[in-house]
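Q: What follows is a predicted protein model with its sequence.
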Amino acid sequence: MPQKVRIALDAMGGDVGAAVVIPGAAASLARHPDSQFLLFGDSAKIAAELDRQPALKAASRVIHTDVSVSNDAKPSQALRRGRKTSSMWLAIEAVKKGEADVAVSAGNTGALVAMARFCLRTLAGIDRPALAAIWPTMRGESVVLDLGATIGGDAQHLVALAVMGAAMASVLFNKPRPSVGLLNIGVEEMKGHEEIREAAEMLRAMNLSQLDYIGFVEGDGIGKGAADVVVTEGFSGNIALKAAEGTARQITQYLRTEIARTWRAQIGYLLARNAFRALRDRLDPSRSNGSVLLGLNGIVVKSHGGTDAEGFASAVNVGYEMARYDLLTKINQTLNRDGGALASVPTDQEPVS
């Protein structure tokens, strides 16, 4: 029997906390029965939810803490006040101690990044972590990063993102040399900020065996599936993500409004309801919920704070897949190929202030 995948959950994270985390974990367990859970948070609130989920209760251990990170806490505040005692910190620390294979939280993104970086430290050659997500496209799926772990970045940072994203894509998509593009305002070489143009020159010159650099990708190229991996710094990446999610909800609402307008539209919906359901599923952000915090000595997954139980289950599923297929080891192997792909990129191993 294969070894269990041990998943540490910040049961107090997100807009709702245990009321979403526990049923979400139960849904993930039904899909992956070889999972075990460590639930960090207020034991009374967790127990009330666990009593409704007997299968999850049997596969879980509860570690009590009444300290949680608020959604509006600054990263520095979260580190000072929540370090060592908060549900978020304890879930991450379980990965560091080897008690869990992955940590999942729907809590404050800035606090999660700061705590994970402080607790787990970054991989050699990586100056800071990045949030990477699987993005549905017309051609299948792509990896997009950074989606908001940090803001800004020089050319070397973008190159590091390209290498990490390619490593993740090679594992997920079973491609030895995934295509990589840099998000830009145009495909012409003279367009974009200086750091983007410099990163493009570096990637062309390095000619890495683990990725196929294809050049610049415009915003609409993400959804088209122009590259297996699309790289950008966290500010523009987060804007792209929120714009895509908002557009998906907008289209869904438009369809609902138009279908309700006339009886002919309602009959048309009945005739094509399977197609509409498929479209709804593809546009539902909860089905692609869960971003991996790449670049750390451990696996951490960030869920949307306002997601429902189904969405949180998706984030837990992402964490399960990353741990089950040993993504961290494979990323390390990819980073070390060719004598160290990121040997020229400076490493910041100092604690977060």
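A: Cool, the structure landed. Just so it is clear, the structure is predicted and the values come from calculations on it, not from any experiment. Numbers count the residues shown, from 1 in each chain.
Q: CA only for contacts and neighbour counts going forward, please
A: Noted.
Q: in the chain, which spans are strands?
A: Under the criterion DSSP state E, strands of the chain are mapped to 5-10, 35-41, 60-64, 102-105, 130-137, 140-145, 179-183, 212-217, 229-231, 291-294, 300-302.
Q: Report the separation between residue 59 and residue 90.
A: 19 Å (CA to CA, to the nearest Å).
Q: To residue 268, which of the strands of the chain lies closest?
A: strand 130-137 (26.6 Å; CA to CA).
Q: Which of residue 59 and residue 90 has more residues huddled nearby?
A: Taking neighbours as other CA atoms under 10 Å, residue 59 and residue 90 compare with residue 90 leading, 27 against 16.
Q: my read: the more buried one touches residue 84, true?
A: Yes - counting by CA atoms under 8 Å, residue 90 touches residue 84, with 6.5 Å between them.
Q: list the contacts for the residue nearest to residue 213 when sequence neighbours are not counted?
A: Distance criterion CA to CA, 6 or more residues apart in numbering; nearest residue to residue 213, sequence neighbours excluded, is residue 180 at 4.8 Å. Residues in contact with residue 180, defined by CA atoms under 8 Å, 6 or more residues apart in numbering, are 162, 166, 211, 212, 213, 214, 215, 227, 228, 229, 230, 231.
Q: Okay, one more to line up with it:
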Amino acid sequence: MRPRIAIDAMGGDEGPRVMVAGAALARHRHEGFQFLFVGDEQKIKEALKDHPNLSASSEILHAEDVISGEDKPAQALRKSKTTSMGLAVNAVKTGAVSAAVSAGNTGALMAISKLALRTMSGIDRPALAALLPTLKDSDVVMLDLGANKECTSENLVQFAVMGAAYSRIMHGFDKPLVKLLNIGTEEAKGTGTVQDAAAALREAIGLSMNFQGFTEADKISTGEVDVIVTDGFSGNVALKSLEGTARFVTDLLKRSFLSSLRSKIGFLISRPATEMLREHLDPNNHNGAVFLGLNGVVVKSHGSADEKGVANAVEVAARLVEDSILERISEDLTKVRQLNPSTTVAK
């Protein structure tokens, strides 16, 4: 049976229209998806009129309030019980749905999810993980992308376990190639925290991953690594740098092609290639970051995502539920404890 997913209909730049349209597209691709739309009932009903095939597989839970992009996590927590985001996450907690998807405030969503769902046994802190495009056919899983500014070596070990489980589900790898982000690939490089995490992962040889030390930031997009692990501060800086570089390249190409008549003719000739580039870099095709390490599945969609992006986020949530992400993480955490008892993976 397909999972039932709660949709924070009020999150994102365009609210119910795009969130409902994205859910409709996901259900068109995967017949059987069920939805609980949370938010302003009248606005959701209005959006559903454009997707009559979705109405029979959906329910609406009215929410009086909405968490804005300006709300601080503490503010969001105080009013979470009456907001679309808070009620969507609570539906995961109660078991009314299998997962929740929101395009709202990231910090608020993390705070609400962590308070409502708590961290899994063996996990100190949840991490934000996402799929990033590479030069190869498969995306790279990278975490943490901003949930934890400072991390211990134990946190990084836990992130590696969670990232490998995520990669196995999304790409079907038996043992994803995992590396820690560092300032060099030599064993002596990096902080004590990174080196201690690497030592622990090398010892835990029975894990469902292929750990191979360190990688540098210039290798993130090459596709040479399946999972890249780092602290949230470094991960967020790296992510924003990649996004900025992608915009820089596309804007530079656009400016170059419009610079002269000859360039415009060249653009027409090379248009298939530039369209392929645009499609590959389109964030909607990689939409759906995940809060790994919680007792439930919560997926964060880009606030600016279109219906295709929202559909991808819904599909990520469904796959994680169907392929038992929580059980996979728990199994590998147990192996860490058994193979390397000196490594602490739980509070």
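A: Right, received. Where do you want to start? A quick note: this is a predicted structure, and the numbers were derived from the prediction, not measured.
Q: tm score of chain vs chain?
A: The TM-score (TM-score structural alignment, normalised by the length of the second structure) is 0.93; 345 aligned residues with a CA RMSD of 1.9 Å.
Q: Please spell out the PyMOL selection for the buried subset of the contacts of residue 180 of the first structure.
A: The PyMOL selection below is limited to those of those classed as buried (16 or more other CA atoms under 10 Å):
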select buried, resi 162+166+211+212+213+215+227+228+229+230+231
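Q: okay, which residue is most central for the first structure?
A: residue 291 (0.6 Å; CA atoms, centre = their mean).
Q: that older thread, can you redo the strands of the first structure as CSV with distance to residue 17 of the first structure?
A: Below are the strands of the first structure laid out as CSV (distance: least, CA to CA, whole Å):
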stretch, distance to residue 17 of the first structure
strand 5-10, 8
strand 35-41, 9
strand 60-64, 14
strand 102-105, 10
strand 130-137, 22
strand 140-145, 26
strand 179-183, 35
strand 212-217, 38
strand 229-231, 32
strand 291-294, 18
strand 300-302, 14
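Q: Residue 276 of the first structure: which of these is closest?
A: Using CA to CA, the strands of the first structure put strand 130-137 closest to residue 276 of the first structure, at 17.1 Å.
Q: Please verify my assumption that residue 338 of the first structure contacts residue 207.
A: No - using CA under 8 Å as the test, residue 338 of the first structure is too far from residue 207 to be in contact (10.5 Å).
Q: Between the strands of the first structure, which one is closest to residue 158 of the first structure.
A: strand 229-231 (7.0 Å).
Q: in the second structure, what residues pair with the closest one?
A: Under TM-score structural alignment, strand 229-231 of the first structure corresponds to residues 227-229 of the second structure.
Q: ok, now stretch 254-267 of the first structure?
A: Alignment of stretch 254-267 of the first structure against the second structure: residues 252-265, by TM-score structural alignment.
Q: Show the end-to-end separation of that stretch, please.
A: With CA to CA, one end of stretch 252-265 of the second structure sits 17 Å from the other.
Q: got the contact list for that stretch?
A: For stretch 252-265 of the second structure, contacts defined as CA under 8 Å, 6+ apart pick out 266, 267.
Q: in it, what's buried?
A: residue 257.
Q: rewinding a little: residues contacting the residue nearest to the centre of the first structure?
A: Here residue 291 of the first structure is in contact with 131, 132, 133, 134, 301, 302, 303, 315, 318 (CA under 8 Å, 6+ apart).
Q: Surely residue 21 of the second structure touches residue 49?
A: No - Residue 21 of the second structure is beyond contact range of residue 49, at 10.5 Å (criterion: CA under 8 Å).
Q: more crowded one of the two?
A: Each of residue 21 of the second structure and residue 49 has its neighbours counted (other CA under 10 Å); residue 21 has more, 21 against 11.
Q: That one -> the first structure?
A: Counting by TM-score structural alignment, residue 21 of the second structure lines up with residue 23 in the first structure.
Q: do residue 147 of the second structure as well
A: So, by TM-score structural alignment, residue 147 of the second structure is matched to residue 149.
Q: give the contact list for its match.
A: Each residue near residue 149 of the first structure by CA under 8 Å, 6+ apart is listed here: 109, 110, 113, 129, 130, 131, 234, 293.
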